[in-house]
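Engineer: pasted the sequence and its predicted model underneath.
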Amino acid sequence: MDHRPGLDPSVAEVRRAVRAALARIDGSVVVALSGGPDSLALAAATAFEAPRAGIRAQAVVIDHGLQDGSDAVAAAAAQKARALGLEARVVAVEVGSADGPEADARTARYAGLSRAAAEAGARAVLLGHTLDDQAESVLLGLARGAGATSLAGMAPERQDATGPLWLRPLLAVRRATTVAACAAEGLDPWTDPHNTDPAYTRVRVRERVLPVLEAELGPGVAEALARTAEQLREDAAAFQDMIDETIEDIVEHAEAGISVSVAALAANPAALRNRIVRYVVESEFGVSLTRTQTLEVARLATDWRGQGPIDLPGCVARRVGGRIEVVARAAS
């Protein structure tokens, strides 16, 4: 714990969070830096803590090219990182147009950070998401009705099959704390105009929905939402362990797809059965089923009345004897 006289409590809190994350890392780390208060406070804490942990740190600024002058904004953020004592570079990315501006920018950003980490030989990337970001994610998931997996929000730690370890050291830190930490250290964060643009759903949640909830329900709503996410991640991890144990016995490869035992699927509780259906389809075909689609596939096992094949994104589910086959649409 930091006990140095005069150390601002907000700076101490951010440093403690970063120190705990760096304890999970060997070698080197990349800090994702936008120049905003969250990522700038993260970069400052990393610049302080990484040398003490024997870790080499590099700040990476992603230039999405979505705003006029974005290159100058990125260059300024990189310069602030260098002033803190970090190595820094700017990575320009091309944002696609497949899933909407927010999702497409996020996809491009993570791809750019992953490449930068590989080029730097870094095993981990630190992201600046705060407790407030987590609360917003839970509310957005609730609005989509996407179930417990979505409500679980962002994981503090995630390892891709390939690529770096993604760490979010500040998920228990409020956004106000990062703003205060920047002020205490004399740092001048950049304000992204997208973060105040009500055209974005997340901005409306941040600027309108959460303040109303806090006003009407009392303080602590954001913390409660973050606690809910943590509990649901624990539940999701337990369910995944059950799925991993069950799936080897009930799933087989089928021509152009995969098949699941009807009897075994029907014997499982609904919560586990539905998760198995979603997991099997996503693993084999890379698509996420809606609640309605999941229940229709499960009914092939639990309420079989001779119904025909069920059309799903990119594939078809059908009952063949004692098994449910999920196969590519062309093969069906």
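Structural biologist: That came through fine.

Engineer: could you use CA atoms for every contact and neighbour count after this?
Structural biologist: Noted.

Engineer: flag every buried residue along the longest helix that the chain contains.
Structural biologist: Longest helix in the chain, counting residues (DSSP state H): helix 221-250. By neighbour count on 16 or more other CA atoms under 10 Å, the buried set for helix 221-250 is 221-223, 225-230, 232-233, 236, 239-240, 243, 246-247.

Engineer: so which elements touch it?
Structural biologist: helix 131-144, helix 148-151, helix 210-217, helix 270-285 (3 or more CA pairs under 8 Å, 6 or more residues apart in numbering; DSSP states H and E).

Engineer: helix or strand next in line after that helix, which one?
Structural biologist: Next helix or strand after helix 221-250 toward the C-terminus (DSSP states H and E): strand 251-254.

Engineer: any idea how far that following strand is from the chain center?
Structural biologist: Relative to the centre of its chain, strand 251-254 is centred 30 Å away, using CA atoms, centre = their mean, to the nearest Å.

Engineer: stretch 208-218 too?
Structural biologist: 24 Å.

Engineer: residues touching the residue nearest the centre of the chain, list them.
Structural biologist: Against the mean C-alpha coordinate of the chain, by CA atoms, centre = their mean, the closest residue is residue 154 at 4.3 Å. When contacts are counted by CA atoms under 8 Å, 6 or more residues apart in numbering, residue 154 touches 134, 137, 229.

Engineer: surely the last one meets residue 152?
Structural biologist: So that's residue 229. Yes - between residue 229 and residue 152 there is a contact under CA atoms under 8 Å: 4.0 Å.

Engineer: now for the two: what residues contact both?
Structural biologist: residue 138.

Engineer: just to be sure, residue 112 is in a helix?
Structural biologist: Yes - if the criterion is DSSP: H, G, I helix; E, B strand; the rest coil, then residue 112 is within a helix.

Engineer: what's around it, how many residues?
Structural biologist: 22 (other CA atoms under 10 Å).

Engineer: where do the helices sit along this structure?
Structural biologist: Under DSSP H, the chain gives helices at 9-22, 37-52, 70-83, 101-120, 131-144, 148-151, 175-184, 201-204, 210-217, 221-250, 262-267, 270-285, 291-302.

Engineer: which one of those has the most crowded surroundings?
Structural biologist: Of all the helices of the chain, helix 37-52 carries the top mean neighbour count, a mean of 24, counting by mean count of other CA atoms under 10 Å.

Engineer: below is structure B, check it against A:
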Amino acid sequence: MIDQINQPEGESLVPLEARRHGVVHEIGRGFRMACEDQRPGPVVLAVSGGRDSLALLIAAVVLRDHDDWSMLPRVVHVHHHLRPEADEEAAHVLAISEQFQIPAEIRHVEVADGTSATARKMRYEALEQAALDCHASFIATGHHAEDQFETILAAIGRGAGPTGLAGMARKRVLADGILLIRPLLRISRNDAESLCQAAGISWCDDPGNVDPATQRGRLRRDVLPVFESLWPGAAVRAAASADLQAAAATALEGLIASMFGDAAERCWDRSELSRLPVSIVAGGLRRSVLCVTSLTPDRLSHDALFAAAEAVGDHGMHQRSFQLGSGVNLIVNAREIRIEQGDT
């Protein structure tokens, strides 16, 4: 079900202080990086009512009023009907959208099992449908630097590879012809709040974001403050490092693909891999193991993985088996390396 308002575009109602705010420039740069300087045209803004997504809305209004940018933003608020305050948040988003003369709508979804995973899936499905309905090629979310930092820390804890350590991508394909973009990844929550204050608007706080019973809530309460106290601005610098890591991961993926072939391969000629650096061999084997078996990064024995990678380049000709977990073994003999999976 959809609740909708349509407002004509007019002269910007964003206060001068907000229009000149440095965060607007940074968000504009984030849009350009994600869109690769393509004129975006219609853009769906996923606005929950929090300070981050409202900062996205404010910046989009300023960019809309720049003739050289050709952005046509449309606010979409997905109402999950999971919290008593959700009705007020939806109404607040519509009111702010009306204040800034930006078309807005509410997409209602029913989350049958009430879980965050299902809510997330249905939210993106609703946003995708909204983009299709208004012929938008981009859906922009308000993920910010702290969100990125939390993602990276969780990836480290799970034992993620190079791509996972790059955190959330600035853009990814959500559906055919639709890109999900994240222009705020180098913007801190405090900076987003500052922009909202400069624009004279209030925001809603979701108590679930700081619930210590959740992974993100625990990281926000107990971990990120420690980083910020030791290295003020750590989240923003981590988000910038993530962009560099993403480029490095892409280069590494290309190298591994050229040496190991398709990720679904299970067997390789040992002589072709024996002169590669151990870390490259480990990366290539890890990629295929995660692709063709049920192992997950947090259950994979990295000690065994690197021992197998070292064995590929040593002088041993006898057959050796390295147990990675969950019944998955790497076999290294004189001629080949192969993945075997038996009963767990």
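Structural biologist: Thanks, I have it. Bear in mind the structure is a predicted one, so any value in this text is a computation, not a measurement.

Engineer: the residue nearest to the centre of structure 1 maps to what in structure 2?
Structural biologist: By TM-score structural alignment, residue 154 of structure 1 lines up with residue 168 in structure 2.

Engineer: what's the spacing between its match and residue 145 of structure 2?
Structural biologist: According to CA to CA, to the nearest Å, residue 168 of structure 2 and residue 145 of structure 2 sit 10 Å apart.

Engineer: same thing with residue 178 of structure 2?
Structural biologist: 23 Å.

Engineer: distance of the corresponding residue of structure 2 for residue 111 of structure 1 from residue 146 of structure 2?
Structural biologist: Aligned against structure 2 by TM-score structural alignment, residue 111 of structure 1 finds its counterpart in residue 125. Distance of residue 125 of structure 2 to residue 146 of structure 2, given as CA to CA: 25 Å.

Engineer: neighbours around residue 232 of structure 2, how many?
Structural biologist: When neighbours are counted by other CA under 10 Å, residue 232 of structure 2 registers 12.

Engineer: before we move on, back to that, overlap between the contacts of residue 154 of structure 1 and structure 2?
Structural biologist: When the contacts of residue 154 of structure 1 are mapped onto structure 2 and checked using both residues aligned by TM-score structural alignment, their matches' CA atoms under 8 Å, the preserved contacts are 134, 137.

Engineer: same list (the contacts of residue 154 of structure 1) but as a markdown table, adding distance to residue 282 of structure 1.
Structural biologist: Output for the contacts of residue 154 of structure 1, formatted as a markdown table (distance: CA to CA, whole Å):
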| residue | distance to residue 282 of structure 1 |
| --- | --- |
| 134 | 24 |
| 137 | 22 |
| 229 | 22 |
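
Engineer: nearest to residue 322 of structure 1 among the contacts of residue 154 of structure 1?
Structural biologist: residue 229 (37.7 Å; CA to CA).

Engineer: so residue 76 of structure 2 touches residue 97, yeah?
Structural biologist: No - Residue 76 of structure 2 is not in contact with residue 97 according to CA under 8 Å; the separation is 9.9 Å.

Engineer: what residues are shared contacts of the two?
Structural biologist: residue 104.

Engineer: average offset of stretch 73-80 of structure 1 relative to structure 2?
Structural biologist: Aligned to structure 2 and superposed, stretch 73-80 of structure 1 gives a mean residue distance of 2.8 Å (mean CA distance after the TM-score superposition for structure 1).

Engineer: contacts for that stretch?
Structural biologist: 33, 34, 35, 59, 60, 61, 62, 63, 88, 89, 90, 190.

Engineer: 10 Å - rerun?
Structural biologist: The contact list for stretch 73-80 of structure 1 (CA atoms under 10 Å, 6 or more residues apart in numbering) reads 33-36, 39-40, 43-44, 58-65, 67, 70-72, 81-92, 187-190, 192.

Engineer: and if you look at stretch 261-270 of structure 1?
Structural biologist: 246-247, 249-252, 272-274, 276-277, 295, 298-304, 319-325.

Engineer: try stretch 201-212 of structure 1
Structural biologist: 102, 132-133, 135-137, 139-140, 194-198, 216-219, 221-222.

Engineer: what stretch of structure 2 does that stretch fall on?
Structural biologist: Counting by TM-score structural alignment, stretch 201-212 of structure 1 corresponds to 215-226 in structure 2.

Engineer: now do the end-to-end distance for that stretch.
Structural biologist: 16 Å.

Engineer: do the same with stretch 163-178 of structure 2
Structural biologist: Start-to-end, stretch 163-178 of structure 2 (CA to CA) is 22 Å.

Engineer: next, the buried residues of it.
Structural biologist: 163, 164, 165, 166, 167, 168, 169, 170, 171, 174, 178.

Engineer: report the contact partners of residue 77 of structure 2.
Structural biologist: Counting by CA under 10 Å, 6+ apart, the residues that residue 77 of structure 2 touches are 2-3, 44-49, 89-91, 93-94, 104-108, 123, 126-127.

Engineer: right, I mislabeled it, should have said residue 44 of structure 2
Structural biologist: Counted by CA under 10 Å, 6+ apart, residue 44 of structure 2 has contacts 72-77, 103-104, 127-128, 130-132, 134-141, 180.

Engineer: what residue in structure 1 is paired with it?
Structural biologist: Using TM-score structural alignment, residue 44 of structure 2 lines up with residue 30 in structure 1.
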